[in-house]
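> Can you look at this prediction? I've put the sequence above it.
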Amino acid sequence: MRAAVVTAPGECSVREVPAPQAGVGEVVVDVERVGVCGTDVEFFTGEMAYLHDGQARFPMRLGHEWAGVVRAVGGGVDPAWLGRRVMGDTMLGDGTCRRCLRGHQHVCAGRQEVGIRGGRPGALAEQIAVPATSLHELPDGVDPVLGALVEPGGNALRAAQAANLAPGDRVLVLGPGTIGLLTAMFARAAGAEVHLLGGTAESLAFARTLGFGHAWTEPDLPDLPFDAVVDATNAAYLPARALDLVEPAGRVVYIGLAGSPSHIDTRRLALKDVTAVGVLSASPGLAATIAAYAAGQVDPRPLVAATVGLDQVGAVLAGERLPGAGPGPKFHIDPRPAG
C-alpha cells in the first residue's frame, strides 16, 4: 500500500510499504480521511519532545485523527466489525497497569500512541491496523470529514467540560486554532458567552464567520470578568496570563503545549481560589463528541480548509497554504487511490 513516511526532519515522501495484517485483537481499516495537526508538524520539523527522549524515532508514519471502514479482523475480534465505519482512540494503554484498570489508559506509562509514540504506525496511509478495543463506530450522520474531526473534538470537549460552564457564564478561549475553535463551539453549545483571543486579524476574521463575534487581539481585549479561561495556544507566557484574566473562584484549563516551560505563580492561583485543569487526551471524550456531531450540536466541518491526497502530505506538514484552500486551520488527507 501507499503511505506517507517521514524519514528525517523536513523529509517526507510517499512510499510503497507492506499492507498491515490484523493481529490478535486487531482490525485493519481502509482509511477515508486523516487530519494533520500540530503534533504531526512538530515531528516533521524535528521539534517533538518524543524524538529527543527515545519515545519515538524516524522513520515514522504519522496520522492520529482518522476515520475509515473496517476491512479485516484478527483473532478474537467480533466479525460484526467488518464493514463498519469507525474512528479510533489515539491512546493505547497496556490494559494491565493500575492506571488502565482505573479507566485512565490514556495516561498509561507504557502506552502506545497511534502515529506518535511507541512505534505504532499512523493513518497517513491507505490502511491502518489498530486494536478493536480502540474503535468507536460512527453513525450515518457522521461523515468521514466529521469522523476525522472526532479526535481533536474530544480534546476540545474535555477542555470545555473542564471549564465547568453553565448557561450565561463567560469564557475566554486563548488561541483560535483548531482546538481553540472546537472548544469555543462546545462552550457555545453549553450556553456560555464565548470570547476568543488571537494574534492575527485573519484568524479572528475566520472566527467571526463561525458566529464568534467576541474575537479580540490582546490590545483590544475588553476588561470583562471571565468565569473560565482556556489556553489552547503554544505560547509560553499565556498560562500565566490566563491566571491573571480569570475571575476569582473561576477555572483555568490548559490544553495547549508550549515548546519551552511555562510558569505560573501558584500563590496567585491559591489567593484567587482558582481551579486549574490540564487536558492531555481526547480518550474520555470521544463517545460524547460523536454524539454531539451526530445530533448537530456542533458542526466543525468549516474548520477544514482543504482535503488533498497523500502526495501533498509533505507540503501540508511544511506549512504551505495550498492553492484553493479555504480560511480554516485544518487540512485533511484522503489517502485512497485517485479514481
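Cool, the structure landed.
> alpha carbons only for contacts and neighbour counts from here, please
OK.
> Spit out the contact partners of residue 58.
6, 7, 8 (Cα atoms under 8 Å, 6 or more residues apart in numbering).
> Can you get me a residue count around the first one?
Translated: residue 6. 23 (other Cα atoms under 10 Å).
> roughly how far apart are it and residue 152?
Noted for residue 6: a distance of 22 Å to residue 152, by Cα to Cα, to the nearest Å.
> Please compare the first structure with the one that follows:
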Amino acid sequence: MAAQLSLGNRQITRILRSSSGRFEQISGIVPDVNSAAHRQAVLIGPNDLRVRTQTGGTPGAGELLITPDAVGVCGTDLELLAGTMGYLTDGGATYPIVPGHEWTGVVDSVGPGVNGFAIGDRVVGECSIGCGVCGVCAAGRYHLCPDRTETGILNRAGGMASTLVFPARAAHRLPPSVDPLDAALIEPLAVAYRGLHRLPAAPIGPIAIVGAGTIGLLCALAARAIGMGPVLLVEHHAARRRFSAGLGFDAVATVPHRFSQVIDATGTPSGTAAAVQGTADGGTIVVLGLCGRPSVPVDLDSLVLRDLAMVGSLGSPGVWPEVIDLVATGRVLPSTIVSHEFALDEATDAFTRARDADPATRKVVVRPQRSAASRQAASLQAATDPERPGTASW
C-alpha cells in the first residue's frame, strides 16, 4: 500500500502503484537538499564501505540535482567492494567510489541550460556516459567512449546517496505512475534487453538463459514481453528455480539439450562452461555476467570446431526509450524480483545480504530517503498485512 513519507520540506503530488496493482494519488515530500547534510555510501577501499556526511552539491550547466529514492545493489557493486572489478584492477577506476548505477529519483533542481525536466519529475539515468563529441559517441557507441564515465563505477558518483548531481543528457523522465522499485531496475533491465538483441535476428527460436539471478530473470521477463523465446532458465539453486517457475518460466538444473541461442548471465566459470556446452553447433552465446577474475577457462577448440560465436554485451546504449516503455506500460515489472530493501544507513547490511549468495535473496534495494526505523515499521506492517506481498526487509 502507498504511504506518505516525511523526508524534508517541499510538498509534491505523485501517482504510485499500490501492492494491489491499483494506482493511487498520494502526497510526497522532496527534501530541501540544499539545507540538509548530504549522506552517501562510500567504498573507501576493498571491503571497506562506510556511510558518511558531507556538503551537498548543486547542479551546474546541463545538470540536474536529484533525490534518489531507490538504488539496486548489483553484482558489479560487489566486485567494487571486493576490489576485483576490472576497472579497479586495470587502474581505470580508483577509490573512493560512491556506488549505485541502478537508481531512480526525483528532480530537486535544474541547472542552467537544461530543457525538458522540471522539479518533481521522476527520472532514471544511464550508466555509461560518453563525452558526446568524439567519433565513437557520434556513431552511437557512447558506452565505448575512451573518455566515458560510468555512474557509480568509473569516475562518477552513483545514486547511493541522499542527493545526486547528474547530467541531464543522460537522464530519462518517467511517467509518474511508475513505481520507484520498478524504476530503479530499469538500468539492469536495459542491460538484459540489449543482451537479448545481441543474439542473431534470425532464426527466432528457443533461448536458454544460464543463471536465474537478477540479469537472467530480467532477460527472461524482457524476452517474454517482446515475443522472443520460448525461454528456458538454467539454474542449479532449487529456490531460484521455484521462483522462476512462479513467474511462469520453465527452469531446470542443467541444460537438457543444445540451444542455438544461449545467454550466460552467471558471471561464474561454471556458468560459462555450461553455456558453451549447452550451445548447438553454429549457435551464439551472449555473455552478460562479469566474473571479477583475471581469466576464465573457455574451451576454445570447442568454439572453433563447433563454429560457435561468443559475444560480450556491455551496458545498454540506445535502448532506454524502448525499455522505459516496457515498464511504463506494465509489460515488464522488474520489482517482482526484489526480495530485500534497506535504508541508506544500512548500506553495509545491504551489501552483506547481496554478497552472501543466499538463493532466497534475489534483488537487494537501498532506499536512501528512508530510515532504518521506518524500514522496521514497514516490515512489521508487511508481516501483518495479508494484501501486501512486501519484501523481506521493507
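Cool, got the structure. A quick note: this is a predicted structure, and the numbers were derived from the prediction, not measured.
> From residue 299 of structure 2, how far off is the residue located most distally from the centre of structure 2?
Most distant residue from the mean C-alpha position of structure 2: residue 305, 36.3 Å away (Cα atoms, centre = their mean). Distance check for residue 305 of structure 2 against residue 299 of structure 2: by Cα to Cα, it reads 10 Å.
> In structure 2, what range does stretch 288-305 of structure 1 match?
Using TM-score structural alignment, stretch 288-305 of structure 1 corresponds to residues 322-339 of structure 2.
> Can you give me the buried ones in the matching stretch?
The neighbour-count check on stretch 322-339 of structure 2 (16 or more other Cα atoms under 10 Å) flags 323-324, 326-328, 332-339 as buried.
> Going by distance to residue 168 of structure 2, which of the residues you listed wins?
residue 324 (16.5 Å; Cα to Cα).
> and that closest one, what helix or strand is that in?
Taking DSSP states H and E as the definition, one finds residue 324 of structure 2 inside helix 320-328.
> Could you list every helix and strand in contact with that helix?
Helices and strands in packing contact with helix 320-328 of structure 2 are listed as helix 186-196; criterion 3 or more Cα pairs under 8 Å, 6 or more residues apart in numbering; DSSP states H and E.
> Count residues in the vicinity of the aligned partner of residue 140 of structure 2 in structure 1, would you?
Matched to structure 1 by TM-score structural alignment, residue 140 of structure 2 sits across from residue 103. Neighbours of residue 103 of structure 1 under the rule other Cα under 10 Å: 13.
> and if you look at residue 379 of structure 2?
For residue 379 of structure 2, using other Cα under 10 Å, the count is 18.
> That one belongs to a helix?
Yes. Counting by DSSP: H, G, I helix; E, B strand; the rest coil, residue 379 of structure 2 is located in a helix.
> Tell me the counterpart of residue 295 of structure 2 in structure 1.
Aligned partner of residue 295 of structure 2 by TM-score structural alignment: residue 261.
> measure the residue lying closest to that match once chain neighbours are set aside to residue 203 of structure 1 for me?
Distance criterion Cα to Cα, 6 or more residues apart in numbering; nearest residue to residue 261 of structure 1, sequence neighbours excluded, is residue 236 at 6.5 Å. As judged by Cα to Cα, residue 236 of structure 1 and residue 203 of structure 1 stand 20 Å apart.
> ditto for residue 267 of structure 1
34 Å.
> Translate residue 244 of structure 2 into the numbering of structure 1.
Using TM-score structural alignment, residue 244 of structure 2 pairs with residue 207 in structure 1.
> Now which residue in structure 2 aligns to the residue nearest to residue 261 of structure 1?
Using TM-score structural alignment, residue 236 of structure 1 pairs with residue 269 in structure 2.
> List the contacts of its match.
291, 296, 297.
> Could you tell me where the strand ranked longest in structure 1 falls in structure 2?
Longest strand of structure 1, by residue count under DSSP state E: strand 26-36. Under TM-score structural alignment, strand 26-36 of structure 1 corresponds to residues 63-73 of structure 2.
> So which residues of structure 1 form helices?
38-45, 49-52, 98-101, 144-147, 150-162, 178-189, 201-209, 238-245, 266-271, 286-294, 313-317 (DSSP state H).
> Distance from the second one to the middle of the chain?
Which is helix 49-52 of structure 1. Here the centre of helix 49-52 of structure 1 is set off from its chain's centre by 19 Å, with Cα atoms, centre = their mean, to the nearest Å.
> Give me the contacts around it.
Taking Cα under 8 Å, 6+ apart as the rule, helix 49-52 of structure 1 contacts 43, 56, 57, 117.
> one step back: distance of the match of residue 236 of structure 1 relative to residue 87 of structure 2?
Taking Cα to Cα, one finds residue 269 of structure 2 at 20 Å from residue 87 of structure 2.
> Residue 72 of structure 2 now?
20 Å.
> What lines up with residue 68 of structure 1 in structure 2?
Using TM-score structural alignment, residue 68 of structure 1 sits opposite residue 105 in structure 2.
> Around that match, how many other residues sit close by?
The burial count for residue 105 of structure 2: 28, using other Cα under 10 Å.
> can you pull the contacts of residue 288 of structure 2?
Counted by Cα under 8 Å, 6+ apart, residue 288 of structure 2 has contacts 192, 195, 215, 263, 264, 265, 266, 267, 312, 313, 314.
> again, but for residue 72 of structure 1
22, 27, 28, 29, 82.
> Take these and lay them out in JSON lines including distance to residue 327 of structure 1 and neighbour count.
Formatted as JSON lines, the contacts of residue 72 of structure 1 follow (distance: Cα to Cα, whole Å; neighbours: other Cα atoms under 10 Å):
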{"residue": "22", "distance to residue 327 of structure 1": "39", "neighbour count": "21"}
{"residue": "27", "distance to residue 327 of structure 1": "36", "neighbour count": "28"}
{"residue": "28", "distance to residue 327 of structure 1": "34", "neighbour count": "24"}
{"residue": "29", "distance to residue 327 of structure 1": "30", "neighbour count": "28"}
{"residue": "82", "distance to residue 327 of structure 1": "37", "neighbour count": "16"}
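> out of the residues you listed, who's nearest residue 126 of structure 1?
For these, with residue 126 of structure 1 as the reference and Cα to Cα as the criterion, the closest is residue 29, at 8.5 Å.
> Strands of the stretch 101-250 of structure 2, residue ranges please.
Using DSSP state E, counting those that start in this stretch, the strands of the stretch 101-250 of structure 2 run over 102-110, 122-125, 128-129, 149-150, 164-167, 171-173, 207-210, 231-234, 250-252.
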